[in-house]
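>>> whatever this is, show me its structure:
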Amino acid sequence: MAALALGGAVPVWLSEEDLSCIICRELLDWPTTLPCGHSFCYQCLDDLWVKQRAGVGGRPWACPTCREALEAKPTLRKNPLLQDLADKYRHAALELEPGPETAPVPPRRPAPPPASSSEKEHSLSSPKAVASSASERKIREILHNLEEIQEKLQGGVTWKEASGEQVPEMPSSSLCLLPVQRCPVPRRASQFALRAISPTFDLRSLSCILEVSNSCRTVTVSRCPQPYSWGSERFLISQVLCSQALSSGQNYWEVDTRNCNHWAVGVASWGMKRDQMLGRTMDSWCIEWKGPGQFSAWAMVKKTDLHLGRPEVVGVWLDLELGKLAFYSVSAQERLLYECEVSASSPLHPAFWLYGLSPGNYLEIKQVNS
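Got it, this is the predicted structure:
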């Protein structure tokens, strides 16, 4: 690959979730990074530690994401790189909004004053807003529009390569339709319908970042941490298991992913460690969508890239007689996405991970029609 000229710019896909604080769910403001590598707004983290003092193993200073405990309160310093990225994203988002050409950048919270001379490093200087040229704004706007179009095409258009048949060109107006406005695609009965089950989310395992519907078949990223009572079975990150323990036979279920930007769907044993991510343990398996070009499968702690478009509905087929797990993209019919072997010494449960933490994002377990 040819080296870029000095000072050249490379377009990078970034979403607001990539630069957001997990505590306040907004763009990072005075970001500080803990030794474990996770970053938060300084004020959000400091307030959380002062108010809750709910650490790990009697230590009050713990990372809200991975729960790694610290012996003492660390010296919090500004991460200038993250601050610069958040400022650029904030400024670019304003420029792409309709309105005056030079919209003012919204003020950030003032720098928190140090509590003592030993904490002077907490005081952070405010970086200057980064201005973008008209040409850079235009490039970002074009890339943003292309990304939206690409996602819509991946979700709603299938290219029939085998037969050489081409899908008629879609009118431009149809690209503006939201997923709920699309015309439903006629679907034949599922080949797995006789083995279909309707799992329900288990409240004991539910992360405090998530909430479920009354039917326990929809899990949503909540707008504020939920006051669930703490228990060793509750996930520390945004994951949840279903109550159904599958130990034999063949089982099938479907998950609607259209209303979640980043997600993972799979199976795991009930004994999966609550501070680990789905697919990164020897007793969990999944497929994972994190954006265009970031679709993968995880099995036996190994990642496999899936060079496929985003599935709107995922069908999960678990055959414990043969020790097989398969994932399908479900539309008019099932299309195999990934298949692997499973071997577990204990029953497996449907498992879910809502990555990105955009409030209101949700996954729904569908009712399979026979």
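>>> going forward, measure contacts between C-alpha atoms and count neighbours the same way
Fine.
>>> need the contact list for the nearest residue to Y362 once chain neighbours are set aside.
Closest residue to Y362 apart from its sequence neighbours, by Cα to Cα, 6 or more residues apart in numbering: T220 at 4.2 Å. By Cα atoms under 8 Å, 6 or more residues apart in numbering, T220 lies in contact with L210, E211, V212, P359, G360, N361, Y362, L363.
>>> gap between the fifth one and L354?
When distances are taken as Cα to Cα, to the nearest Å, G360 and L354 turn out to be 11 Å apart.
>>> mutual contacts of the two, please.
With Cα under 8 Å, 6+ apart as the test, G360 and L354 both reach V221.
>>> more neighbours: these two, which one.
Neighbour count, other Cα atoms under 10 Å: between G360 and L354, L354 has more, with 28 against 13.
>>> what about that one, which SS state?
Assigned with DSSP: H, G, I helix; E, B strand; the rest coil, L354 falls in the strand class.
>>> does it touch V221 like I think?
Yes: between L354 and V221 there is a contact under Cα atoms under 8 Å: 7.3 Å.
>>> what residues are shared contacts of those two?
With Cα under 8 Å, 6+ apart, L354 and V221 have common neighbours N361, Y362.
>>> D275 and R234, how far apart?
9 Å.
>>> so between the two, which is more surrounded?
R234 (22 against 16).
>>> check contacts around that one.
Going by Cα under 8 Å, 6+ apart, R234 touches R204, S205, L206, S207, R274.
>>> what of Y362?
Contacts for Y362 (Cα under 8 Å, 6+ apart) come out as T218, V219, T220, V221, T257, N259, C260, L354.
>>> same thing with P199?
Contacts for P199 were tallied using Cα under 8 Å, 6+ apart; they are R217, C242, S243, Q244, W253, P350, I365.
>>> so it, which state does it fall into?
Following three-state DSSP, the label given to P199 is coil.
>>> and the gap between it and Y355?
21 Å.
>>> list the helices and strands whichever strand or helix holds E339 packs on?
In this assignment (DSSP states H and E), E339 forms part of strand 334-341. Here strand 334-341 touches strand 324-330, going by 3 or more Cα pairs under 8 Å, 6 or more residues apart in numbering; DSSP states H and E.
>>> compare with the first, here's sequence two:
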Amino acid sequence: MAGLDSGPTVPVWLAEDDLGCIICQGLLAWPVTLPCGHSFCRGCLKGLWRAGPSWSCPTCREGDAQPLRLRKNTLLQDLADKYSRAVGEGPDPAGEGPDPAGETASPAPGPAPQPPRRAAQQPVVASKNVTEVGQELANLVEQLVDIVRSLQNQRQLPESGPDNKLNVPGTVDHSLASPKLVTSNTPEQKMRDILRDLEDIQGKLQEKFTGKERLEGQRQVKTPESQASSSCPLTGRSCLASWLVQRAISPTFDLRSLCCSLEVSEDCRKVTVSHFPQLYDWSCDRFTTCQVFCSQAFSSGQQYWEVDTQHCSHWAVGVASWAMSRNQTLGRTRDSWCLEWKGTSQLSVWHMVKETVLGAEKPKVVGIFLDLDQGKLAFYSVADQEKLLWECPISAPLPLHPAFWLYGLNPGNSLTIRPVRA
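Okay, the predicted model is just below:
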């Protein structure tokens, strides 16, 4: 490591992304490394964990039912400081000073320390008007409502599905399991009161600030039928089906990227969570989590494929570049996008660790339309009829592969790339 002190020049192999925190998208400040090997700013991680009772990695979700000790990674801090000096920004003040003995990830009063941002990442923002502030408040309250509902579900269903990986014996107050013991002073009652108050605030904010904007936004969103009518002279569902079928492909799973917890069918179009670890040859391209890419890569044009999700309780489907780190999760990086179904009845889209909740209805078959000519990615529910779930802009400097994630705690769960039907 002595070579790093030879001068202020940034080593050619070192980029800011190598020393970045995926939570704040900034340079690591007081970095801590979890047992799974992923590193984050201590302030970012504590702020993320403060909202809930589980202590898990935001990248791979590995964690523990007990608070984790967050000790500073001095090597990463040294690299981050040297990188800052090399680009002329000076040392990171948040990296100075010892880590308090016995510091844990349990919630603590007061604001979490915020890591500094690079000057290039701090554009000048004009003053916001009342409507914009109201919309931000409404979004914040919506997130708080989701958090409280999630906590409420965890208390009511301690044995709940695969998304509650950390719910092990001892993490739930079993004195609350019997309805006979519930009184007005129990945590459940208090949580219901908090949820009711938050929902009241949410309704008032939506009525005052966001009702009109959301209504106009819904009017401007194109329905699948309107999108189809703009691309072909026919109208209705038959047109949309024909429009997508013309762009249909049938990708196959890439065995080089296949996680050892997964196995694929002979035609490489069905992937299943294995009951036993598979003895695949080691490869730096192989995922460490239950994920897999398809062999096909796209840098231009329009492609459409469909995935049968009926036999999987928790999954994510989308696209990613081959350069995506093999120990990260789909939708939590800059070069990956996905639609995810959680075992807790929640459908969301993910990109760069940002989640957008779509609803609570699980699509049986997901259609994925990638339009790199127009820079768009769309997800459809196509089991019975085509329904647009989400459309977002997409920009990637590298070719994109179809990508899949199956939650690894349920052997037998499977996803199938099915033939596209007109």
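>>> what's the match for the residue nearest to Y362 of the first structure in the second structure?
Under the alignment by TM-score structural alignment, T220 of the first structure pairs with T272 in the second structure.
>>> cool, Q333 of the first structure as well?
Under the alignment (TM-score structural alignment), Q333 of the first structure maps onto Q385.
>>> again, but for G231 of the first structure
The alignment partner of G231 of the first structure in the second structure, by TM-score structural alignment, is S283.
>>> how many residues are close by the closest residue to its match other than its chain neighbours?
Leaving aside its sequence neighbours, S283 of the second structure sits nearest to R256 (Cα to Cα, 6+ apart; 6.9 Å). Neighbours of R256 of the second structure under the rule other Cα under 10 Å: 18.
>>> then R256 of the second structure would be within a helix, right?
No: assessed with three-state DSSP, R256 of the second structure is coil; it does not lie in a helix.
>>> return the residues in contact with it.
S283, D285, R286.
>>> out of the contacts of R234 of the first structure, which are buried?
R204, S205, L206, S207, R274 (16 or more other Cα atoms under 10 Å).
>>> turn the residues you listed into a markdown table, including distance to A268 of the first structure.
Shown next, in a markdown table, are these (distance: Cα to Cα, whole Å):
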| residue | distance to A268 of the first structure |
| --- | --- |
| R204 | 15 |
| S205 | 12 |
| L206 | 14 |
| S207 | 15 |
| R274 | 11 |
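>>> ok, of these, which one's closest to K290 of the first structure?
Nearest to K290 of the first structure among those, counting by Cα to Cα, is S207 at 19.7 Å.
>>> re the thing from before, compare the contacts of R234 of the first structure with the second structure and list the overlap.
Compared against the second structure with both residues aligned by TM-score structural alignment, their matches' Cα atoms under 8 Å, these retain R204, S205, L206, S207, R274.
>>> the strand holding E339 of the first structure against the second structure, how far on average?
Following the fit onto the second structure, the mean deviation recorded for strand 334-341 of the first structure is 0.8 Å by mean Cα distance after the TM-score superposition for the first structure.
>>> residues of that strand that come out buried?
Buried, per 16+ other Cα under 10 Å, within strand 334-341 of the first structure: E334, L337, Y338, E339.
>>> do you know how far the third one is from F295 of the first structure?
So the one you mean is Y338 of the first structure. In terms of Cα to Cα, Y338 of the first structure sits 11 Å off from F295 of the first structure.
>>> which neighbours do those two have in common?
I287, L306.
>>> of the contacts of T220 of the first structure, grab the buried ones for ChimeraX.
This is how ChimeraX selects the buried members of the contacts of T220 of the first structure, with burial counted by 16+ other Cα under 10 Å:
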select :210,211,212,361,362,363
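>>> packing partners for the biggest helix by length in the second structure?
Criterion DSSP state H: the longest helix present in the second structure is helix 130-156. For helix 130-156 of the second structure, the packing partners by 3+ Cα pairs under 8 Å, 6+ apart come out as helix 187-205.
>>> all strands for the stretch 201-350 of the second structure, in order.
Remark: strands assigned in the stretch 201-350 of the second structure by DSSP state E, counting those that start in this stretch are 262-264, 270-273, 291-293, 302-308, 315-321, 336-342, 346-351.
>>> out of those strands, which gets nearest to K376 of the second structure?
strand 302-308 (9.5 Å).
>>> where does the closest one end up in the first structure?
Mapped onto the first structure using TM-score structural alignment, strand 302-308 of the second structure spans residues 250-256.
>>> ok, average deviation of the matching stretch from the second structure?
Relative to the second structure, stretch 250-256 of the first structure is 0.2 Å off (mean Cα distance after the TM-score superposition for the first structure).
>>> contacts for that stretch?
The contact list for stretch 250-256 of the first structure, computed with Cα under 8 Å, 6+ apart, reads 192-193, 195-199, 265, 312-321, 363-368.
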